[in-house]
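Undergrad: sequence and predicted structure are below.
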Amino acid sequence: MGSHQAAVLLLAIAVIIVVTRLFGALATRVGQPPVIGEILAGILLGPTLLGQAGTELLFPTDIRPFLQTLANVGVVVFMFLVGLEVDHALLRGKGRLATTVSLTSVLLPLGLGALLALYLLQSHPHPQRLGFALFMGTAMAVTAFPVLARILTDRGLHRTKIGGLALTCAAVDDVLAWSLLALVVAINGAAPDQWRLALAVPYLMVMFWVVRPLLRRLAATAAPGQAFAIVLAGLMLSGYLTEWIGLHSLFGAFLFGLIMPREGAERLRGLTVEWLGQVCAVLLLPIFFVMGGLNVNLSALGTAGLVELALILLVAVGGKFTGAYAAARLHGLDGRESATLGTLMNTRGLTELIILSVGLRLGVLDRDLYSLMVVMALVTTAMAGPLLALIRSRTRAAEAPRQDRALVG
C-alpha cells in the first residue's frame, strides 16, 4: 500500500465512522435500533444515491480490498460476540412451547422461501438449484438475536414472559439457521477439496471436549489481559480452520463464542465483550455496512423488481409471523402475546446481512437479488417497533371497555 492509498483509506474510514454514527443516532431518535440507521447509511453511501461515480470518488477501487478485509474481520468478531452472548440457560428447560415456536418459525419460512426460489430462478438463474432454494429458505428463516435483545431491552420486555420466550426462540433459531447455512455452503461447493468437509465432525468434537475445558481453566488461572489475548488468537484460529475445512470463518467464530465458559469466567467474558464490542461496533461493522451498501443499487429498480420485492417481503414476514403465531396459539397464548412473539421473531437485522454477504460471495445471489434481500432485512427489522406499539395500543383499547363495564357493575 502506497502512502496515497493509506491516506485515502484513512479518510474513507473517517467518513464511514461519522456517517454511520450519525444515522445510528438518528435511528435511535425515532425509536429504531441504531443498526437500522447504520444499514441505511451504508446503502446511501453506495451507488443507490451517489451513483457509480460518487462511490468511486469516496471509495476508490484500489482501497476497497483493504476495506473489505476490515469488514470481514468485523463480521468474524461480531459472530464470536453473538455466540458469546447466547445464554446456555435459554436453550434448556423451556419446554414444548419454545421448541414448537422455534421449529415452526424456521420450517415455515424455510419451506416458503424454497418455493419462492423456484420462481426467482427464472430471472436469477443459478446452476445449483438445490443450493439456491436452501439459501433462500435459510435467509427467510433468520431471526437476529442481538437486535432482538436490544429491542426487548429498549421496550422493557426483556424481563417479561414473552420477552424471555422470544430470546429463547431466537437463540435456537440462530443455531438452526447457521447449521442450515453450513449445509448451503457445502452444497454450493465452497471447499477447495470436498473431503475436508468430513473434518467438520472431528472439529466439533475437539471444540466441545478439548478446547472448552481448556478455556474454563484459562479463565480461572490466567491474568485477564493474557487470557484475552489467548481468546482472541483462538477465535482467529477457529475461523481459519472452518474456512479451510470449506464452511466459512463465521461458523468457527460463532462456535468459539458458543463454547466460551459462562460460570466462573464472568470477568473474562465482560472484558471480552467490552473491548472487542467497542472496536467492532464503532470501527469494523460500519465498514461492513458500507461495503455491503456498495453492492446495493436500487436506482434502477423497475416493475419486475418491485414485484419480486413484494413477494420476498410477503414470504419473509408472513412465513415467520404465521409460524410463530400459530405455534403460540396452539400452546394457549392469547392473541396479543402470540402477535407480539410473531413480530419479534421477524427481526432480522445484521444477522441477515451477514448471511446475504455469504450468498453474494458464493455467487448464490446476484447483485439485483442481493439488493432486494437487503431491503427485506431493513424493512423486517424496522417494522418491529411500530408493530409492537400498535399491538399494545389495540390491547389497551380493547381492555378499556371491559374495565368500564367492571366499574359500572
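TA: That came through, no problem.

Undergrad: rest of the way, CA atoms for contacts and neighbours
TA: Noted.

Undergrad: Glu352: what's it in contact with?
TA: The contact partners of Glu352, by CA atoms under 8 Å, 6 or more residues apart in numbering, come to 139, 142-144, 374, 377.

Undergrad: so what's the nearest residue to Arg392 once chain neighbours are set aside up against?
TA: Residue nearest to Arg392 in three dimensions, not counting chain neighbours: Arg336, with 7.9 Å by CA to CA, 6 or more residues apart in numbering. Contact partners of Arg336, counting by CA under 8 Å, 6+ apart, are 391-392, 395.

Undergrad: include secondary structure when you put the contacts of Glu352 into CSV, please.
TA: Formatted as CSV, these follow (DSSP: H, G, I helix; E, B strand; the rest coil):
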residue, secondary structure
Ala139, helix
Val142, coil
Thr143, coil
Ala144, coil
Val374, helix
Ala377, helix
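
Undergrad: from these, which is closest to Leu181?
TA: Closest approach between these and Leu181, by CA to CA: Ala139, at 8.7 Å.

Undergrad: hmm, that closest one is touching Ser357, no?
TA: No - the criterion here is CA atoms under 8 Å, and Ala139 misses it with Ser357 at 10.9 Å.

Undergrad: now the contacts of Glu352 in CSV, with distance to Leu167?
TA: Below are the contacts of Glu352 laid out as CSV (distance: CA to CA, whole Å):
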residue, distance to Leu167
Ala139, 19
Val142, 13
Thr143, 10
Ala144, 10
Val374, 23
Ala377, 19
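
Undergrad: selecting buried members of these in PyMOL, what would you type?
TA: Restricted to buried positions by 16 or more other CA atoms under 10 Å, the PyMOL selection for the contacts of Glu352 reads:
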select buried, resi 139+142+143+144+374+377
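
Undergrad: please compare the first structure with the one that follows:
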Amino acid sequence: MAMLVIYTVPYLVWRVLRTDFWAPLVVVQIVGGILLGPGVLGAFFPDYYRAVFTPGTITALNGIAWWAVMMFVWVAGIELDIREAWRRRGETGLTAGLALAVPLVTGSLAALLMVRYPGWRGEAGAIWQVVLGIGIACAVTALPILVLFLEKLSILRTPFGQRILRYASLDDVAIWGVLAVILLDWERMGRQLGFLVLFGLATLAFRALMARIAEQDRWYLGLVWLAGCGFAADWAGLHFMVGAFLSGAVLDAAWFRQEDMDRFRHFVLLTIMPVFFLSTGLRTEWTIGGGAVFAAAALLLCASVGGKLIGVQIAGRVLGWPKGEATTLGWLLQTKALIMIIFANVLLDRHIITNSTFTALLLMALGSTMLTIPMVSSRLSVYVRGDRA
C-alpha cells in the first residue's frame, strides 16, 4: 500500500494539475513526501498513517531509499567534468567560488540567528557544525536536478549549459569536502586517515582494471565499487554517502556511453528515487511550531537565493559578462532539491541538526528549486542558446 501511494499520488497531482512548469515531477514527489509524513497526514489522520507506514514498512523504505540515493550520487560523481573545469580554471574558479562563498556566508549568518533559540541544534552538533552545515546547505547547487532542468530548457548541450555545469561541478566537490570536515571524528581520526590512504591505493588499482574491461562489465563492477566504498567510508565514520560520491568522482565518464548514463539516471529517478522522496517526508516534524519552521525556511530561502544571485553578479562584473547574463546564470544555480536534501539527511542522521531544522531546510530547498524554471524561462535569450563558450 505504501508503494502504491508513493507512485500514484504525486503522479496524479503532477499530471492533473499540470505543474511541470513550476514544479517538475521530482519536486511534486518531495512535496508529496512532506504531506504524507507525520507532520501533515500523521497529524490529521493518525490511524491511517500508522496503518500504512508501520515501523517495519518505514525500515524497508529507508533501505531502498538510501541505496537509490547512493546510486544517484555515484552517477553524479562520474559526470563531474573536473578536467574541463581545470582547463578553464580562472573563470570557473572565480564564478564557482563566489557562487558558493557568498550564500555560504549569508546562510551561516541566518544559522547564527537560528541557533540563538532552542530546537534547531541537534544533541550531537557543535555550534560550528550546525552553522557550517546550514550555510553550505544554502550554498549548494544540485547538479543532477540542474541537468534535468537544462534538458527541459533545451540548453544542456549548448556552450552556455556546459558552462553552468562546470560551475556546479566545482561547487559539488566543495560541498562534499565540507561534509567530510563536519563529520570528522577526532577520536576516529586514525581510522579516517586510513580510509583515505586505502581508498587512494584502491582507486589506482580499480581504475587500471576499469580501463581494461568491457563496458558491460564496468557497470556491474562499478556498483560493486560503490557498495565497497560506501561501506568503507561508513566504517571510518565519514558516512556512506561520502564514499558513494568519491566512488563515482574517481571514475572517468568516458568509460560509459552518455546515452547509457542518461538512461541509468532516468531509470533510478523513475523507479526508486520516489521512495527516497517519501522517506524524506516521513522525517519532517513541526515540534517547535509550524510558524517558527516556516519563518526559518523563509529566512534561509532569502539567504540562499539572495546570496547566490549576489555572488554570481559579482563574478559577472569582474569578468565583464553581458547585461542580464549573471542574473540568468544565478537563477539556474538555485536548484537544490536532491543534493541539499541528501546533505541534510546526513546531518540529521548524525544528530547535528534537529527534525525541525531539517524541515526548514527541506522547505527552503523546495522553494529555491521551484523558482528556477519560472525565473529563467522568461530570461533565456539568443545568447543563452548561442555559440559563446
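TA: Now that the structure is in, tell me what you want to look at. As the structure is a computational prediction, the values presented were derived from the model and not from experiment.

Undergrad: ok, which stretches of the stretch 151-300 of the second structure are helices?
TA: Taking DSSP state H, counting those that start in this stretch, the helices of the stretch 151-300 of the second structure run over residues 159-182, 189-210, 215-236, 240-249, 258-271, 273-281, 290-319.

Undergrad: what's the average distance of the longest one to the first structure?
TA: Meaning helix 290-319 of the second structure. When the first structure is superposed, helix 290-319 of the second structure averages 1.8 Å from its matched positions, counting by mean CA distance after the TM-score superposition for the first structure.

Undergrad: show me what secondary structure element comes after that helix.
TA: Note on helix 290-319 of the second structure: by DSSP states H and E, the next helix or strand toward the C-terminus is helix 325-332.

Undergrad: which residues in the stretch 51-200 of the first structure form strands?
TA: Per DSSP state E, counting those that start in this stretch, the stretch 51-200 of the first structure carries no strands over any range.

Undergrad: contacts only, for Ala166 of the first structure.
TA: 341, 344-345.

Undergrad: nope, Val185 of the first structure is what I was after
TA: Val185 of the first structure makes contacts with 246-248, 362, as judged by CA under 8 Å, 6+ apart.

Undergrad: distance check, the counterpart of it in the second structure against Gly248 of the second structure.
TA: Structural correspondence for Val185 of the first structure with respect to the second structure (TM-score structural alignment): Leu183. For Leu183 of the second structure, the distance to Gly248 of the second structure (CA to CA, to the nearest Å) stands at 20 Å.

Undergrad: do the same with His351 of the second structure
TA: Note on His351 of the second structure: its distance to Gly248 of the second structure, by CA to CA, is 27 Å.

Undergrad: near the equivalent of Leu4 of the second structure over in the first structure, how many other residues are there?
TA: Structural alignment (TM-score structural alignment) places Leu4 of the second structure against Ala14 in the first structure. When neighbours are defined as other CA atoms under 10 Å, Ala14 of the first structure has 12 of them.

Undergrad: which residues does Ala14 of the first structure contact?
TA: Applying CA under 8 Å, 6+ apart, no residues qualify as near Ala14 of the first structure.

Undergrad: JSON lines for the contacts of Ala166 of the first structure, including neighbour count and distance to Thr381 of the first structure?
TA: Below are those laid out as JSON lines (neighbours: other CA atoms under 10 Å; distance: CA to CA, whole Å):
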{"residue": "Leu341", "neighbour count": "24", "distance to Thr381 of the first structure": "14"}
{"residue": "Leu344", "neighbour count": "33", "distance to Thr381 of the first structure": "9"}
{"residue": "Met345", "neighbour count": "33", "distance to Thr381 of the first structure": "10"}
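
Undergrad: got TSV for the contacts of Val185 of the first structure, with distance to His124 of the first structure too?
TA: Shown next, in TSV, are the contacts of Val185 of the first structure (distance: CA to CA, whole Å):
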residue	distance to His124 of the first structure
Gly246	25
Leu247	24
His248	24
Leu362	14
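
Undergrad: among the residues you listed, the buried ones, what's the PyMOL command?
TA: Buried subset of the contacts of Val185 of the first structure, written as a PyMOL selection, criterion 16+ other CA under 10 Å:
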select buried, resi 246+247+248
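
Undergrad: just the closest of the contacts of Val185 of the first structure to Asn295 of the first structure, please.
TA: Nearest to Asn295 of the first structure among these is Leu362, at 14.2 Å by CA to CA.

Undergrad: any idea how far that closest one is from Phe135 of the first structure?
TA: Separation of Leu362 of the first structure from Phe135 of the first structure (CA to CA) stands at 11 Å.

Undergrad: re the thing from before, comparing His351 and Gly248 of the second structure, which shows the higher neighbour count?
TA: Gly248 (26 against 16).

Undergrad: report the contact partners of the more buried one.
TA: For Gly248 of the second structure, the contact set (CA under 8 Å, 6+ apart) comprises 73-78, 226.

Undergrad: what residue of the first structure matches up with it?
TA: So, by TM-score structural alignment, Gly248 of the second structure is matched to Gly257.

Undergrad: related to what we said a few turns ago, is it possible to get JSON lines of the helices of the stretch 151-300 of the second structure that adds distance to Trp66 of the second structure?
TA: Listed next are these as JSON lines, based on distance: least, CA to CA, whole Å:
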{"stretch": "helix 159-182", "distance to Trp66 of the second structure": "17"}
{"stretch": "helix 189-210", "distance to Trp66 of the second structure": "21"}
{"stretch": "helix 215-236", "distance to Trp66 of the second structure": "11"}
{"stretch": "helix 240-249", "distance to Trp66 of the second structure": "9"}
{"stretch": "helix 258-271", "distance to Trp66 of the second structure": "12"}
{"stretch": "helix 273-281", "distance to Trp66 of the second structure": "7"}
{"stretch": "helix 290-319", "distance to Trp66 of the second structure": "25"}
